[in-house]
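>>> predicted model, plus sequence, below.
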Amino acid sequence: MSLKATALPNPSVSQERPVTNDPVQGGRQFAFLLVDKFSMFSLAAAIDTFRSANRLLGRDFYGWTTVSADGDPVMASNGLPLKIDYSVADLPPVDILFVSVGLTTEFPGKSKVLAALRSWGRRGNALGALSVGSYLLAEAGQLDGYRCTIHWENRAGFVERFPDINCTGNVFEIDRKRYTCAGGTTSIDLMLEIVRGDFGSNLANGVANQFQHERIRSAGDRQRVGPERDLTGKSEKLRRIVELMADHLDEPLSAVQLAKSAGLSVRQVERLFLRHLNVTPGRYYMRLRLERARELLRQTNMPILDVAIATGFTSHSYFAQSYRLQFGRPPSEERRTTY
């Protein structure tokens, strides 16, 4: 769909309080700034939400376009090339400029992209990010003073690198003119919130039904992080203990403290873990700490000793030994690996 760079009149379509103050009657235009290895799934989920809304509306209310550093085609993480409509220098006015990157935030033309994001933000324009795209917004200084989110797998590295930014663990966040989501199916939820703000819940629900999207999540819904995938349908007390473990990776809690938090004895906690997860609490806790260490090694430049300390290890040698046992390689080799 071609982009129409037009001024938009005041809103009167929505029957509910809109999620933004942007006008909606004349149509809305979005741009997606892509770099090599971007997530095709996250992009398609976002765009198809607007396509389906247009279909149910019976008119092309939502428009979209693609952007890259130089206007050249980009390759998605699944190997598919994508034709690009504009370079960052030629992008006409749009309602929101979304950023989508891959697992690495280093790429050719990065300086141009960061400069464009800063310029866009200085002019008071709205910016958004799908998944790891929040990294680029943060690097460009466009999340300072804003609430945001990022995919759970990248959150630890993001928080270490940008400790002053309020990065939640929610599926998406809308904070004034900043729109961020965790990627994947949360791209649908974020775009449905925009649709809901423009036209109300009936249209948003209709789009969700087209996708067989069982439940539209709200900004307050938490992401299902790694450990929680093990806990679907499990004991509530088990879930509480695992959440407590995940919140105390740098200073691990004792078995007695964990048991007390759930109103159980140490032996009862052991039986709970063995029955539901087939592992002892100590081994499960160690796995969480080492998985966090791997995230930090892959996503930050923290010295290995600092990574060890940040995940509750007081001995570098014990950390290295535990890491090798868990992942089959030492931390130093993990740091050299590019993903």
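Okay, I see it. Computed from a predicted model, the values in this text were never measured in an experiment.

>>> going forward, measure contacts and count neighbours with C-alpha atoms only.
Fine.

>>> right, and L297 touches I304 too?
Yes. If you go by Cα atoms under 8 Å, L297 and I304 touch, sitting 7.3 Å apart.

>>> need the residues touching each of those two.
When contacts are counted by Cα atoms under 8 Å, 6 or more residues apart in numbering, the set common to L297 and I304 consists of P331.

>>> isn't R335 up against E295?
No. In this structure R335 lies outside contact range of E295 using Cα under 8 Å: 10.1 Å.

>>> residues touching R324, list them.
Per Cα under 8 Å, 6+ apart, neighbours of R324: 330-331.

>>> buried residues in the one helix or strand it maps to?
Applying DSSP states H and E as the criterion places R324 in helix 316-327. By neighbour count on 16 or more other Cα atoms under 10 Å, the buried set for helix 316-327 is 319-320, 322-324.

>>> between L297 and I304, which has more neighbouring residues?
With neighbours defined as other Cα atoms under 10 Å, L297 and I304 compare such that L297 has more, 23 against 18.

>>> identify the residues contacting G282.
Contacts of G282 (Cα under 8 Å, 6+ apart): A255.

>>> residue ranges of the helices in the stretch 151-300 of the chain, please?
Using DSSP state H, counting those that start in this stretch, the helices of the stretch 151-300 of the chain run over 152-161, 186-199, 201-210, 236-247, 255-261, 266-277, 281-299.

>>> here's the one I want to compare it with:
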Amino acid sequence: MKDQVEKISLGILIFPGFPMACLTSCIEPLRAANEISGQEAFSWHVIAEQDQPIQSSAGVTFFPDSTLADAQSLTHLLFASSPNSVFDNPSKANAALQRLMRNKTRIGAISGGVFPLARTRLTRDNPLSVHWCYEAAFQAEFPEIPIHGTVICEEGAFSTISGASAVFDHMLALIEKRLGGDVMAEVACWFQHPFIRSGTVTQKVPAISTAQSQDLLPKQVAKAIQHFAEHIGNPIQISEVADAVGLSARSLERSFKKATGHSPLTYYRRMRMNQARQLVLYTNDPIAEVAYMVGYATPSAFMRHYRETFGVTPISDRRAKNSMRVGSDDVLPSG
């Protein structure tokens, strides 16, 4: 075990409707590391823009330790929020963030927190990790920012983390750096964290309507899905995809049915609908524009397929999401 080390101070900047799992995945491994090592190697602070209680997406209320304007001497500051979160006073918040960055605080975000971070414009064109379920909405709002599909992206002055489990991995990396591999391994075992991922690991994405992730599908089926993903806005013919993966259209049909239970065409349409739903729920883009963005020539066909897929119209779906707001923000998955 290492001798006494300089304390690492982590701030978690929370917004109304933030995913609670992201907060606990930051704090619990650091608490355990302190206990195991017998040192106060880490401290943590819950921070908010205003000095008032903040309700999480689970409905649990948290009282911040300090406001962003008063935050001092932080080694790291991570945004935890939904995609729709914004600062009440952006200019004052940006001034506080720039002050922290001048004092060597590393700024970052977890899951939906990447949206308010990007809205500060402090990241400029720095690559960021974006959770797969928010990629379409993020690209629509920030087309100039490169997206990394890894669980963690640490480039330039920013650390972006795709979700709550990835936060735990990131905290383990901080523990290893400050207290050594033995303490890090014991913390992981305390929580039965199954394995310790590098930040460069690609995010797992679920295969549609199967009990598998896409990386577990047969190679040629996975390649076909990748081609579909690259042609959401400009639809591609199934025969073209079959040629690209070295199969006949009939063989691709059989392989898809066996692996996913769906035809390639049905699977492709569901991919386009899932991306459309991100845009419906997490952007304010007009429904007609969403239809064009996922490759529909007319909104009427898009709306018909959307209702067939999700059982509601895009307009109704957006209204229902808005009715589930917590405070001024949205209820979202923990990522």
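Ah, there it is. Please read these numbers as outputs of a predicted model, since none were measured by experiment.

>>> in the second structure, point out the residues matching the helix holding R324 of the first structure.
Taking TM-score structural alignment as the measure, the second structure aligns residues 299-310 with helix 316-327 of the first structure.

>>> alignment lookup: Y268 of the second structure to the first structure.
Matched to the first structure by TM-score structural alignment, Y268 of the second structure sits across from Y285.

>>> right, and that match touches M245 too?
Yes. With contact defined as Cα under 8 Å, Y285 of the first structure reaches M245; the gap is 6.4 Å.

>>> ok, these two, which is more surrounded?
Neighbour count, other Cα under 10 Å: between Y285 of the first structure and M245, M245 has more, with 23 against 19.

>>> tell me how far the residue lying closest to H316 of the first structure once chain neighbours are set aside lies from P331 of the first structure.
In this structure, H316 of the first structure finds its nearest non-sequential neighbour in L305, 6.2 Å apart by Cα to Cα, 6 or more residues apart in numbering. Distance of L305 of the first structure to P331 of the first structure, computed by Cα to Cα, to the nearest Å: 10 Å.

>>> give me the more crowded residue out of the two.
Using other Cα under 10 Å, the more surrounded residue of L305 of the first structure and P331 is P331, with 23 against 16.

>>> residues touching the more buried one, list them.
294, 297, 304, 320, 323-324.

>>> before we move on, what about P281 of the first structure?
With Cα under 8 Å, 6+ apart, P281 of the first structure has these contacts: 255, 269-270, 273.

>>> export those to JSON lines and tack on neighbour count and distance to K83 of the first structure?
As requested, the contacts of P281 of the first structure are arranged in JSON lines below (neighbours: other Cα atoms under 10 Å; distance: Cα to Cα, whole Å):
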{"residue": "A255", "neighbour count": "15", "distance to K83 of the first structure": "55"}
{"residue": "V269", "neighbour count": "23", "distance to K83 of the first structure": "54"}
{"residue": "E270", "neighbour count": "18", "distance to K83 of the first structure": "55"}
{"residue": "F273", "neighbour count": "19", "distance to K83 of the first structure": "50"}
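
>>> can you count the residues close to the nearest residue to H305 of the second structure once chain neighbours are set aside?
Among residues not flanking H305 of the second structure along the chain, M273 sits closest, at 7.8 Å (Cα to Cα, 6+ apart). By other Cα under 10 Å, the residues close to M273 of the second structure number 22.

>>> again, but for the one 5 residues further on
A count of nearby residues for Q278 of the second structure, using other Cα under 10 Å, gives 17.

>>> so it makes contact with Y134?
Yes. Between Q278 of the second structure and Y134 there is a contact under Cα under 8 Å: 6.5 Å.

>>> can you pull the contacts of the counterpart of S87 of the first structure in the second structure?
S87 of the first structure maps onto T67 in the second structure, with residues paired by TM-score structural alignment. Residues counted as contacts of T67 of the second structure (Cα under 8 Å, 6+ apart) are 47-51.

>>> so which of these hold up in the first structure?
Retained in the first structure (both residues aligned by TM-score structural alignment, their matches' Cα atoms under 8 Å) from those: 47-51.

>>> check the mean deviation of the match of helix 316-327 of the first structure from the first structure.
In the superposition against the first structure, stretch 299-310 of the second structure averages 1.4 Å from its aligned positions (mean Cα distance after the TM-score superposition for the first structure).

>>> skip the chain neighbours and tell me the closest residue to F172 of the first structure.
C181 (4.0 Å).

>>> give the contact list for the residue in the second structure that that neighbour lines up against.
Under the alignment (TM-score structural alignment), C181 of the first structure maps onto I161 of the second structure. Residues near I161 of the second structure by Cα under 8 Å, 6+ apart: 108-111, 129-131, 151-153, 167, 170.

>>> contacts for stretch 69-76 of the second structure?
For stretch 69-76 of the second structure, the external contacting residues (Cα under 8 Å, 6+ apart) are 8-11, 47, 49, 92-93, 96, 100, 103-108.

>>> now, among the buried residues of helix 316-327 of the first structure, which is nearest to N209 of the first structure?
When the buried residues of helix 316-327 of the first structure are ranked by distance to N209 of the first structure (Cα to Cα), Y323 comes first, at 44.4 Å.
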